[in-house]
Structures are given as structure tokens and as C-alpha cells.
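S.K.: any chance you can model this:
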Amino acid sequence: MPENESLELKRVITWKEGLFIATAVPVLVLPSIGFFASVVAGFSIVIWIANVLEGFFQCTGYAELATTYPYAPGIPGACQEIWKSRSNFIAALGAWGYWFAWNPVLPINALLAGWYMQSIWFPGQPDMAVWLTLGFGALMYAFLLTTCYFGLMAGAYTQLAIMVLSLVPLLGISALAYIMGLVHWDNIANWWLPEGWDWFSWDAWFTVLGLMALAEWSSCAWECAATYSAEYTNPTRDVPRALVAAGGLCLFTYPFVQAACVGTLGPDIVLEENIVNPLTPLALGTLGDIGGPIAIMTMLSAMVLISNTALLGSSRAMYSLARNYHLPIQLAKLNKHGIPFRAAIVTAIFDYILILVGVKYGGGLPVWILSASVVGYLFINGLTNLGFYLSRKDIPYHSPQRKWKAPKFWVYIALFWGIVNLTAYQIGNVWAMGTWTAAAMGYIVMLALVPLYLWGQKQMRDAGLTHVDLKPIEL
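M.R.: Next up, the predicted model:
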């Protein structure tokens, strides 16, 4: 079969390249800084710490799954491998949730970029944010698709270059706030929780659950380092190393940046800038007049950085779906560089439509799309954690197929997080937003899988197959 007709991913990267791609994840704090502080004030710092620790619990299980099924891309691939012998549709639903969880990162960042540019260059003209969003989104997609075309190694080193322009200034601006004494701990201690907060009310607990669900989309997203399990040269070594390194970076960054914003700006400015743009006044406060341009450079670079991670991850989730005939098989075709480029193009088109929907019905607020996207992320995390229990039943603990193993008792931890993701977090996501609108859009996108799944299953029957074992197949 010609190389450009291949359906098999190439093993070309090490844990370092996996980490380079995952370095974008800390930037995902940006859509939520103001919103979290406006809802739970200084306690938002605790939310981030708790959620990154949750990520360590979940990713320990994911590392075992990624090395047990190294031919399947990350958690969407492992989820399909575990569930498809029980229910092909549930297997597809989890991976589809992963695709929908990652690809809205691009429209979220385009919306954020529009607001950042408008606040600096066109103050007092909020309508300009829409046009800046649409223009920046188009340019970003063109750049990322070009980079994506040339392979994962090129994507990884593109990440490293952009990381220097985004994550370093993000941390630098936050660090300057501490060094210059601008972080007033009274702003945190005296505004630890909103006025009238009552821990004995259902509202308080469901609000916290909702913020944990929204935070999971950001601070647990370093699991993306496992998504390239089928492309690491040595998955048993590379997957755990990449996950631990990425998780450590997130454990530092999220509370560090959140505390800098809340402590420096205080409740008045945070509430004024909530949801959209608290980092711009932080940059202006630390760097003076040059803070605005530096903030813009940092934020736009950050948008491209995390959007590249999202495009790489979501295209592989779509590839994994199509590879199992859970989507039309044509989406599993790779280009001559071993990249699922068709899946990347389809993802980019969907994302641009999502920008238009967000501008029209979500008021242009990134957190609105984030809440919709969280629906998919809760499905994949829930089903993969439950799948960890099923995997332990399918493949004995001491089987040589398990190259890297979590402790035996980890099955109970995975069951706990599986149930929480599929129940309490789903309810909390709606509760924290105060409306069903965003979550409803998320469920509609999840249901959109049905006709595509039926199409893929028909193609499998037409090919005379009853199942797919991930051995090489041809179009």
C-alpha cells in the first residue's frame, strides 16, 4: 500500500517531545481565572490545587492503560479497546467525548484573543472583539494546519518555540507581582469566600462540584501526553515520564497564577474583569505602559500554543474513532508524514463554526463554550476510569501485556473518579453556570455522534468485518 494511504501512526517521539506538547496545558488557566474568582473568590486557589491532584490520581491509571494498549492513541484509544467488546457505541461515545473536549480549545482561545486585543487596542469598542476573534481564528487555523501537516515531531518543536513566547512571560508577569510586593495577601485572606457563603447549603457544594468539573477540563488536561502512546518510540518509558513532568508543571502554575491575579487585583478589579481578561491589568500593574503589548504578545502566543496541542490531540481522537469504524473510515487516512490530516481539517472546520455559535449565542464568552466542552471531557474521563476496572478483569494484573502498572488497589480509585465524572460533575457543571444552555449544546454535540457512528458501522459491515483488532487495514 502506498505510504500516503497508511492508517498506522509512526513511532517517532520520546517523552521530551510529549512534554513539549503538554507544556501548553498551563495556559488553559486563562479562560477561568476571572470566572472562578468571581464565584468563589480566594478559594479558587484551592480548587486548582485539588484538581491537579485529581489529575495525578486519574493519570496514574491512564499511564497503565496507555502502556497496556500502546497501539491505541491515549485514553480515547484505550477507552475504545476496553469497551468495544461490550458495547461499540459506548466505546465510540467516550472517544467522541475526548474529541469534543479538546477541539473547542481553538474557538475558546480565538474568543479570548479577540477580547484581549480589543481591551488593549480598541478600549470602549466591545463590538470590535467579534471581528478580531474571527480574523485571529482564521489566521491561527491556517498556521496550525500547516504545522500539523508536517508531522508530530514538527508540532512538538513548534510547541517548544511558542512556549518560550507564552508560558515564560505568563509565569514572569505573575512572578513580578510577587517580587514587586504587589500581591497583597489581605486580598486573598479577606476575600477567601464570597459574602454569604454557606457550607451547609446544597448550593455551595454543587457550586464547588461545578468548578471542579470546569477546572478538570483545564488542570487535568496534561493527560494529553498519553494521547501519543502510539507514536512514542518506547511507550513504557515515555508515557509515565511525560505525564509526571507535565503534571508537576501544572501543579505549580495553576495556583501560582491564580493567587497572583487575586492577590494583586483584589475583588473590585477581578469582579470588573471577570470571565474575560484579568491578566491585562496584572501586566499593566507589573510592567507599566509596556505591560499591555507584552500581555498581548504573551496571550496570543499562548492561544496558538494550547490550540496546537488541542488540534494534535483532537485529530488523533478522531483518527482513533475512524480506525475502529466508529466514524467513517476515510477520516483514519494519514498523509505522507503519518498525520491524520483529514481529521485535523474536519476539526478545524467544526471549530470555526463553534466560534460563530459562541459569538452569536454565548455572548462571546469563552467560559460558555468551555462548559459545553466539559460535557465531552466528563464522558471520556468517566468511561475511561470505569474502563480501568474492566481492563483489570480482561487482562490479569501480572500479564506481560501490562508493561507499567499502578498499585492493585488503584482500581477502586479509578471507579470512584469514573462515577464522579459521570454523575456529580455533570450536575455541577450546569449548577455552576446557572443555566442549561451551554451544557445542552454539549449534549447535542455528543448526540451528533449517532449518524456518524451508524455510517462507520455500515462501512465495517460492507468490508466484511465483525470487529477491528487494530492490525493494518487498507482503504
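
S.K.: okay, CA-based contacts and neighbour counts for the rest of this
M.R.: Noted.

S.K.: tally up the residues packed near Ala322, please.
M.R.: 24 (other CA atoms under 10 Å).

S.K.: one more to put side by side:
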Amino acid sequence: MTESHSEEVGDLKRSIDWKQGLAIALGVPLLILPSLGYIPMYLAAAAILIWGLSVLQGFAQSTAYAEMATTFPEASGLPGFAQHVFGNGNRGGKYDMSKLLGGFSAWSYWFAWTPVLAIFSILVGGYLHGLFPALDMFTDYQLSLMSGVVIFTILFVVNWFGLKDGAKLGYVLAAFSLIPLVVLTVAPFATGHFDMSKITSDWMPADWSWDLHHILILFGVFAIAQWSACAWETAAIYGPEYKNPAKDVAKALFSCGVICFFSFVLVEAAVIGVLGVDGVQAEAVSPLLPVANAVFGSAGSAITIIMLIAAMVLIIQTAYLGSSRAMHSMAVEGNLPKAFGKTNRQGTPWVAMLVIAVFNLVLISMGNPAAIVAASAIGYTCANGISLFAYVKAKRDPAFANLERPFKAPTGWKGVALAFGLFNLPLCVIGVVYLNSLEVGWAPTWVGFLVLAVYIPIWVYSQHEWHRSKAQVAPAAGSVVS
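M.R.: Next comes the predicted model:
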């Protein structure tokens, strides 16, 4: 960070340990909800395998991210790593393309996490309709919009007082949502409602073949699954706010990864094992509700809705904090206007949080969670691909050779990171665009590309602001010396 910019943006505070970072990231298992009934539409019961492989992909990627987080302890996760590595030295002048690449990666990551607020506000509105028939006086859009306003306002107030208080909220929401979710997942196995034959008899679609059409679908499905199953890397984004990042980052990351592996695999297995593939496809938006009704009766369904709403608030909290830190990181690096880096006394990037809330209230108007996920997944695959390339560059670039690495990935991980980087870019990006064209039309794809493209003029303005700020500081520094 340059001296001039450090005076104009606020610093994040080191206030949490790995358990608190884990508590905030524990909303990630709930990211399966928008796609729980979606992936079986294409891969039948093999969706269970896709979730398992995707979480393992997350371990491969997050091993590289954990090393980056301890190598650059002031950087905020993926957005911070890529900006720092590609923007190092800014040797290309005012509009350095390497710096643009790092900034674009951070913007892509921001766009991957930010829409989670809108997606789950829409789902909350839908579940509220199911819980309270009296709310039928409101349309789905009105109820989703009101849910968003209430949730965003509460979370903004809570997080105004710093990340430590946000972690406390995470503990509370985890207790009210994740533990009952585990019960709901395990119960079908214990009560005999789970039928293994519903999985084995419908493992793959009858018309599946390994032609180009289906291979592109498979890449697209992996992109959608990655958006959920690899998202526990968000635990690394709080690097500048861990008390001991050298130890806390790896502990928070891999603890969350283990929880996600069992959660994603077992939740999908339980749903298909109770409802069958056809039953899941019939309840694609909320397949957990008929599972709850089958296992616990109608009273269980009502309790499940309440639990899931609490769970959705938790994942909204995770996304709100992660995306606001991404914007703060970009402002610190000079890749966004400095206003987005402003923090209050508790180190909360409040301007970024306000902008994110308004942006998501607009996104809610899209109405379809699957369409928003489809657009957002484009950003997430770009962010992961570029971040993994940043890891490879950091391992090869002599400028970073002598940096201390408290956590080191196994020998040869540079090749693993490169392979998964290429898997993301271009394969998963091509796949998700193709899948979008089949499922939800071209609108989400164009929305995704438009949001990503808008970053170019924003970045150009940010570079102008950054260099103007440096030019103003230089004469002042010279007068002090004289």
C-alpha cells in the first residue's frame, strides 16, 4: 500500500482467531441449497459424486490459498493475493495490464460472493410464503425485497461493531441452523426412510453419452458445484483480521473443508435416498421440505423452514463480510476508488457494505435464484483461475522468493495449482456459459459478462485517482525534505 493511499483508506483490525473465522465461514454448507435439486437434473444420483469431487477440488485449491495467506498476511484472501502478486511493482506505468489482471480477479471474486445476498433473500421470501399463508397478500418479489431490506439492515448494524461481533452472530446462527440441518440429514438414515436403491438404480441419466454436448454440460455442472462446494476458501479472506494468520488461516480453512465434504455429500445423498431423482427434480427449489415432511411430519416441515431461514441468514452474513472485504482490498490496492476502502473505528468497511446491500436489492428483481447463480458462477471460476495462476507466479517470481512462508503446500503443488487454474479458465467458464444457454437462456450470461466488463472503466478511473493522489503527495514530501 502506498503512503498516500494508506491515509485515505482504513485498516482492518486483528481481532479474531481461527475458531471465529470458521464460525463465519460455516454458512458455506448452506450454499448447496440453490443447486440441491439443480445438479440431479443433469447427472441424476451422480450429483452426489460431483459434490464430493468439488469439495476435494476445494482442498487442492485452498492448499495453495493457505500458503498465499501466510505469505501475504496483510492480503484479504483471493482478491488480495492476486492483486498483490500481479500488481507487484506496477512496472507498466499508469495503466499496468498486470495490475488490471489482479484487480479483475478481485472484482470477479466480489461478483461471485455478492449475489449470495440476493439469492438467499429470494429463497427466504419463498420459504416465508410456505410458512405463513397470510403472507399471500404479498407477491414473491415484494416478500423477497422486504426480506432483503430487513436482513441487510440487521447485518449491517451487527457488523458495524467489528468482525468479532460478526463472528458471535455466526456462532448463534450456526447453532440454530447447521446443527438441525445435520439432524435433518442424518434422520432419514436412522429412521429407515433412506433407500439406497433410489441412488443405485438411477445413478446416471439414461440418455447420457460422452459426446461434446455432455462433456460441456459436465464442465458447466462442475462450475455450478464449485460455486458452492469450494467456497469455504472464504475463511482465508480474513487474513488481515486474524490474530495469528500463520496458524489461524490453515486451521480455519481445512476445518471448514472437512465439514463441507461430509455436509455436501450427505445432504444430497439423503435427499435423493428419500425422494428419488424424480422426486428431487419435482421439488428442485426446496427438496429438503418434502424430506422433512416424510421424516418428521407436517410439524417437522414448519420447523425445517424456520431452521433454513436461520441458515440462510448465516450464509448471507458470510457473503456480506467476504464481499465487503474484497471491495476494501481492491480500494487498498488502488483497483477501486478509495471511497470503498473507508472503515469506521471498529475496522468495518461500511461504505462497501452499503453499496453491496443496494446492489443486491436491485439483483432481487431478477427473481430466479438459478439465474443469479448462473451469472455469479462465471465470476467465481474466473477468480479461482486467476488466483491459482497468481500462486504459480508467486512461486516462480524472484521478487517473492525470499518471503517467509509459515505454511507451505506440499512439494510440486505449483503443478497442481496450474492444472486447476486451467480447469477453471477456460474449461469451466466455457461449460457454465454453455449450460446457462441450455437452462436459463442467455440473459444471466450477459448479466455476468456485463457486470465483469463494467470493471474496466471503474479501474481506469481508479488508476487516475491513484496516480493523482501520488502526485499530490510527492511535492509535499519534497518540501518536508527541503
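
S.K.: ok, which stretches of the stretch 51-200 of structure 2 are helices?
M.R.: Along the stretch 51-200 of structure 2, counting by DSSP state H, counting those that start in this stretch, helices occupy 77-86, 97-113, 116-131, 140-160, 163-191, 197-200.

S.K.: which of those is buried the deepest?
M.R.: Each of the helices of the stretch 51-200 of structure 2 was scored by mean neighbour count; the highest is helix 77-86, a mean of 28, by mean count of other CA atoms under 10 Å.

S.K.: show me where the stretch 251-400 of structure 1 has helices.
M.R.: So, for the stretch 251-400 of structure 1 - with DSSP H, counting those that start in this stretch - the helices run 279-287, 291-323, 341-361, 366-394.

S.K.: columns distance to Gln125 of structure 1 on top of these, output as CSV?
M.R.: Formatted as CSV, those follow (distance: least, CA to CA, whole Å):
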stretch, distance to Gln125 of structure 1
helix 279-287, 16
helix 291-323, 17
helix 341-361, 16
helix 366-394, 18
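
S.K.: among the ones you listed, which is nearest Asn234 of structure 1?
M.R.: Ranking the helices of the stretch 251-400 of structure 1 by distance to Asn234 of structure 1, with CA to CA as the measure, places helix 291-323 first at 18.6 Å.

S.K.: how big's the offset between that closest one and structure 2?
M.R.: For helix 291-323 of structure 1, the mean deviation from structure 2 after alignment is 0.7 Å (mean CA distance after the TM-score superposition for structure 1).

S.K.: tilt between that helix and helix 152-179?
M.R.: 140 degrees (axes from the mean of the first three to the mean of the last three CA atoms, to 10 degrees).

S.K.: who wins for proximity to Trp102 of structure 1 among the helices of the stretch 251-400 of structure 1?
M.R.: helix 291-323 (5.2 Å).

S.K.: what range does that closest one cover in structure 2?
M.R.: Per the alignment by TM-score structural alignment, helix 291-323 of structure 1 matches residues 300-332 in structure 2.

S.K.: give me the buried positions along the matching stretch.
M.R.: 300-302, 304-332 (16 or more other CA atoms under 10 Å).

S.K.: matching residues in structure 2 for stretch 165-174 of structure 1?
M.R.: With TM-score structural alignment as the criterion, stretch 165-174 of structure 1 aligns to 176-185.

S.K.: and for stretch 381-393 of structure 1?
M.R.: Counting by TM-score structural alignment, stretch 381-393 of structure 1 sits on residues 384-396 of structure 2.

S.K.: counterpart of Val208 of structure 1 in structure 2?
M.R.: So, by TM-score structural alignment, Val208 of structure 1 is matched to Leu218.

S.K.: I figured that match hits Val433, correct?
M.R.: No: with contact defined as CA atoms under 8 Å, Leu218 of structure 2 does not count as touching Val433 (11.8 Å).

S.K.: please say which of those two ends up with more neighbours.
M.R.: Counting neighbours by other CA under 10 Å for Leu218 of structure 2 and for Val433 shows that Val433 has the greater number, 25 against 21.

S.K.: show me what that one aligns to in structure 1.
M.R.: Checking TM-score structural alignment: Val433 of structure 2 goes with Val430.

S.K.: so its match sits against Ala439, correct?
M.R.: Yes: using CA under 8 Å, Val430 of structure 1 is in contact with Ala439, at 6.3 Å.

S.K.: list residues touching both of these two?
M.R.: Here Val430 of structure 1 and Ala439 have Ser371 as joint contacts, going by CA atoms under 8 Å, 6 or more residues apart in numbering.

S.K.: quick one: map Val451 of structure 2 onto structure 1.
M.R.: Using TM-score structural alignment, Val451 of structure 2 pairs with Val445 in structure 1.

S.K.: tilt between the host helix or strand of that match and helix 366-394?
M.R.: Element membership of Val445 of structure 1 [criterion: DSSP states H and E] is helix 437-447. Per the same axes, to 10 degrees, the angle that helix 437-447 of structure 1 makes with helix 366-394 is 40 degrees.

S.K.: helix 437-447 of structure 1 vs structure 2, average offset?
M.R.: Mean deviation for helix 437-447 of structure 1: 1.1 Å (mean CA distance after the TM-score superposition for structure 1).

S.K.: what comes into contact with that helix?
M.R.: Against helix 437-447 of structure 1 from outside (CA under 8 Å, 6+ apart): 93, 96-97, 100, 362, 368-369, 371-376, 429-430.

S.K.: hmm, Ile47 of structure 1 is touching Gly210, no?
M.R.: No: Ile47 of structure 1 lies out of contact with Gly210 (CA under 8 Å); the separation is 10.5 Å.

S.K.: doesn't the match of Val208 of structure 1 belong to a helix?
M.R.: Yes: according to DSSP: H, G, I helix; E, B strand; the rest coil, Leu218 of structure 2 belongs to a helix.

S.K.: can you give me the distance of it to Phe423 of structure 2?
M.R.: Between Leu218 of structure 2 and Phe423 of structure 2 the distance is 12 Å, computed by CA to CA, to the nearest Å.
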